[in-house]
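Enquirer: when you get a sec, could you give me coordinates for this:
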Amino acid sequence: MKKLFASLALFGAMLFAAPSFAEEASAATAASAPVVASAAEAKPAAAVTPASAPVAAEAPAPSLNKGDNAFIMICAAFVILMSIPGLALFYGGLVRSKNMLSVLMQVFTVFSLISVLWLVYGYSLAFTEGNAFFGSFGKVLLKGVTPDSLAATWSKGIVITEMIYVVFQGAFAAITCGLIVGAFAERVKFAAVLAFIVIWFTFAYLPMAHMVWYWAGPDAYTSADAATAATATAGYLFQDGALDFAGGTVVHINAAVAGLVGAYMVGKRIGFGREAMTPHSLTLTMVGAALLWFGWFGFNAGSALEANGIAALAFLNTVAATALAALSWTAAEWLFKGKPSMLGAASGAVAGLVAITPACGFVGVGGALVIGLIAGPLCLWGVHGLKRLLGADDALDVFGVHGVGGIFGALATGVLAAPQLGGTGIWDYVGNAVAADYSIAGQLKIQAIGVLVTIVWSGVVSIVAYKVVDLLIGLRVKEDEEREGLDVTSHGEKAYNM
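Expert: Below is the predicted model of the structure:
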């Protein structure tokens, strides 16, 4: 526990050391996904729209486009594919064969559990107006969400069907919770996983999604006074001006911190550091990584919420950053270890996907390549050098990849979104133009605050949640069960039968 608190303090100090020049956040600045409403009052949650946003003096009447609807339906299915089977196979191949089925079961069941909780109360608490940290219970069990209700997008007057948006954002919540299980794989009780996820989803994921992505929608920004009033109803980090196109803080840093805390509190695997714990199937890990990359196009491009030029930019950046990160990780590993590995290439690709996520709709292709080039070696250090410093048995390197890559990507967004560096800048909905006063130093400070809030919020919630579960259920399986493997002892099955 001392190492855990020391680690949180270390990261806080690193973030506070970021440039301290602040700027006033513009009326519309920040995220990626909308809040939903009726046809008469569509309320999205994407704060900033790059330069392709429509220019009009008054917001047009809401217009439903079947092409946008179809696009988000497909993107939602892509994000689901990222979890099952993508993440499940990526993680499953990395554990020992005696625990393969347990990882598949954890990811599959967590996905199912969160999908249900999202419909019951998650969507309502994340994407309705409440306070700066939580929404309301106004849409519990999707009350009032019908085939005719609409969700706003990034553009004034452009809407999509709300039910599609519910599924799309629910898939984000599900994969975020699934990411956590890799940190304490091979030694945790199945019931403990489910109990922890319910608590963490409710008190960490939902408020982070609300803080970053909830706002009144572009149609509310008709004048400076209206913009001020609308921004006052938004989430805490949205009000501050944080940029997160598709989930660098909400998804990756949030999950990574929860995973790191779990690695400390569950404890190290028996034999960790003394016995070989090599992946049992890098073939399946490569297949999982490929499915993650494929599904990530829905994750990133879909966060544009329209089939437009910004979706195309996010799509292209997802190719560029990921490919270069896979190459840069491989090159660094080849240089320092003497041989390039398949695991390294797959891990590098995931590192690139993580790092480009918050930036994909805000940076130019050059910026995406810079992010990919740095993310590979940086996350390689994260899973080796940093892991040794932290002293935690983060089994599948959740923090080394998602934490380090997410922090880097969030901070890099503040720099590379600048128009002078090829980025899209921040769209001012009142002036219907890109804001002219983009400050790299000011935005970098805003991004650092967003990262720090995510680390502290997720860290505190995670510590409490793990402690509660440990008292009520117990976190860890018995020693003999761990040695035999969780497939048989927890689920009564084997992944492979000869």
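
Enquirer: from here on, contacts and neighbour counts on C-alpha atoms
Expert: Will do.

Enquirer: ok, residue 118 to residue 108 distance?
Expert: Distance from residue 118 to residue 108, counting by CA to CA, to the nearest Å: 16 Å.

Enquirer: what about those two, which has more around it?
Expert: Neighbours were counted for residue 118 and for residue 108 using other CA atoms under 10 Å; residue 118 has more, 27 against 19.

Enquirer: and residue 97, how far from residue 314?
Expert: From residue 97 to residue 314 the distance is 37 Å (CA to CA).

Enquirer: neighbour count winner among the two?
Expert: Remark: of residue 97 and residue 314, residue 314 carries more neighbours, 31 against 20, as counted by other CA under 10 Å.

Enquirer: in the helix or strand hosting the more buried one, which residues are buried?
Expert: Counting by DSSP states H and E, the element that carries residue 314 is helix 309-337. Neighbour-count burial for helix 309-337 flags 309-333 (criterion: 16 or more other CA atoms under 10 Å).

Enquirer: and the helices in the stretch 301-450 of the chain?
Expert: 309-337, 342-356, 365-381, 387-390, 398, 404-416, 440-472 (DSSP state H, counting those that start in this stretch).

Enquirer: what angle sits between the longest one and helix 404-416?
Expert: If I follow you right, that is helix 440-472. 160 degrees (axes from the mean of the first three to the mean of the last three CA atoms, to 10 degrees).

Enquirer: show me what helix 440-472 is packed up against.
Expert: Judged by 3 or more CA pairs under 8 Å, 6 or more residues apart in numbering; DSSP states H and E, the packing partners of helix 440-472 are helix 2-16, helix 190-200, helix 254-266, helix 404-416.

Enquirer: second chain to compare with the first, below:
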Amino acid sequence: MDADTAWVLVSAALVLFMVPGLALFYGGMVGQKNVLNMMNMNLYCLGIVPILWAVVGYGFASGDWDFPLFGDFDAFWLNGVDDMVAKREFVFGMTFAAITPALISGAVAGRMKFSAWAIFVPLWSFIVYSPVVYWIYGGEGWIFNLPAHDFAGGTAIHINAGAAALALVLVLGPRKGWPRDVDFPHNLPLVLLGAGILWFGWFGFNAGSALASDATASHAFLTTFLAAAAGMCSWMLAETIKDGKPTALGIASGIVAALVAITPAAGFVGAMSSIVIGAAAGVLCFLAIGLKLRYKYDDSLDVVGIHMFGGIIGGVLIGFFADSGAIEGADFIDGVFFGGGELLGNQIISIVAVMAYSFVATYIIAMVLHRTMGIRSSADDESVGLDQSLHAETAYNN
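Expert: Down below sits the predicted model:
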């Protein structure tokens, strides 16, 4: 096994580990009666999405025919995925495909039917996720050829999932009693543990996206580390200025917000620029989570505020900070601060297009499910808690 294959496979394992990390992160943030439901929604994605990816999703996201909107079906049933390079890239992409819909689950915590979630995830993965991945990373994808930069999935994953989360919560409606009478995070140590696992796994997420054990991977590892540290500090500062005290939830949220923002930029910006991006994400995402109260959408665990806005922040700032001189052997379009003028407009076009497509397509999927099987749990089920009513179990024996 060569070094590149070893690094990509290790990175894939790190990304897979992020899903149970996300389950802990989200699980600690919900009320005690919905912990297992939240974790089940995340872990389900590790079951259904890899199967779909193997059967049809991979080809739809990476086909090589001359078409700008989606791939082909040549890789149906893993046809042609034979050599070592193809298999390692398939496996790496499979972990990304699994975690993306899991991100959406935090927005609908405490009120979506698990049966509806079980249908929503494969539909969304095929109709929304795979085409967007093709746009951005497929050799004939229109965003790839625009060109716009997205190193590890800020647009393809975080903005995509955030826009979908917004559409889904608008169809579902708010939790009973929201915003005043809802459960608070029941276990902050779980949240911090989950955030730590996410930070650890994110090195595979970003540095692994170099798809090689090389200078770009090392650089992405460095920028990921620095951005997350800066995001944690800036969120704590913003929270202290506004509310008087830093909180454990704020520390965890600042880390994740900055990791989201550096994801599209990790292999395109210099180390010191990554600190600026992380710090900006910490402050701006802290402010963005308040928009749900102003505009009255119940994004339970701030998926829109952290993932959609964090992805936007990182994607737009690439247009200013992209610096091919910062990475050995790099060759890409520079940002405004390093002599380039074209990239910023391309970044904005790609972000707006993915947001619009994801929001509209998700809204349609959600409305179809709403009109057919129903997607909202009953009021009685929500009062009892989804752990007991939908899964016949509880997280704790009191």
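
Enquirer: got a TM-score for the two of them?
Expert: With the length set by TM-score structural alignment, normalised by the length of structure 2, the two chains reach a TM-score of 0.96; 396 aligned residues with a CA RMSD of 1.7 Å.

Enquirer: before we move on, back to that, just put the helices of the stretch 301-450 of structure 1 in CSV and tack on distance to residue 243 of structure 1.
Expert: Formatted as CSV, the helices of the stretch 301-450 of structure 1 follow (distance: least, CA to CA, whole Å):
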stretch, distance to residue 243 of structure 1
helix 309-337, 14
helix 342-356, 12
helix 365-381, 15
helix 387-390, 28
helix 398, 23
helix 404-416, 7
helix 440-472, 7
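
Enquirer: nearest to residue 180 of structure 1, of the ones you listed?
Expert: The closest of the helices of the stretch 301-450 of structure 1 to residue 180 of structure 1 is helix 398. By CA to CA, the value is 7.0 Å.

Enquirer: returning to what we had before: following superposition onto structure 2, what is the mean distance for the helix holding residue 314 of structure 1?
Expert: Taken over the aligned residues, the distance from helix 309-337 of structure 1 to structure 2 averages 0.5 Å (mean CA distance after the TM-score superposition for structure 1).

Enquirer: relative to structure 2, which residues correspond to that helix?
Expert: Aligning helix 309-337 of structure 1 against structure 2 (TM-score structural alignment) gives residues 215-243.

Enquirer: again with stretch 7-24 of structure 1
Expert: Going by TM-score structural alignment: stretch 7-24 of structure 1 matches no residues.

Enquirer: likewise stretch 134-142 of structure 1?
Expert: So stretch 134-142 of structure 1 sits over residues 70-78 in structure 2, by TM-score structural alignment.

Enquirer: and that stretch, how far from the chain's centre?
Expert: On the basis of CA atoms, centre = their mean, to the nearest Å, stretch 70-78 of structure 2 sits 24 Å off its chain's mean C-alpha point.

Enquirer: and that stretch, which residues are buried?
Expert: In stretch 70-78 of structure 2, counting by 16+ other CA under 10 Å, buried: 70-78.

Enquirer: distance check, the equivalent of residue 189 of structure 1 over in structure 2 against residue 97 of structure 2.
Expert: For residue 189 of structure 1, the aligned position in structure 2 is occupied by residue 113, per TM-score structural alignment. Distance, residue 113 of structure 2 to residue 97 of structure 2, using CA to CA: 22 Å.

Enquirer: over to residue 105 of structure 2?
Expert: 14 Å.

Enquirer: equivalent analysis for residue 357 of structure 2, please.
Expert: 17 Å.

Enquirer: what does residue 128 of structure 2 give?
Expert: Going from residue 128 of structure 2 to residue 97 of structure 2 by CA to CA gives 11 Å.

Enquirer: of residue 357 and residue 97 of structure 2, who's got more company?
Expert: Each of residue 357 of structure 2 and residue 97 has its neighbours counted (other CA under 10 Å); residue 97 has more, 25 against 16.

Enquirer: ok, for that one, nearest residue in space, not its chain neighbours?
Expert: residue 49 (6.7 Å; CA to CA, 6 or more residues apart in numbering).

Enquirer: how about residue 382 of structure 2?
Expert: residue 111 (6.2 Å).

Enquirer: identify the residues contacting the one you found.
Expert: Taking CA atoms under 8 Å, 6 or more residues apart in numbering, we find residue 111 of structure 2 in contact with 172, 175, 376-377, 382, 386.
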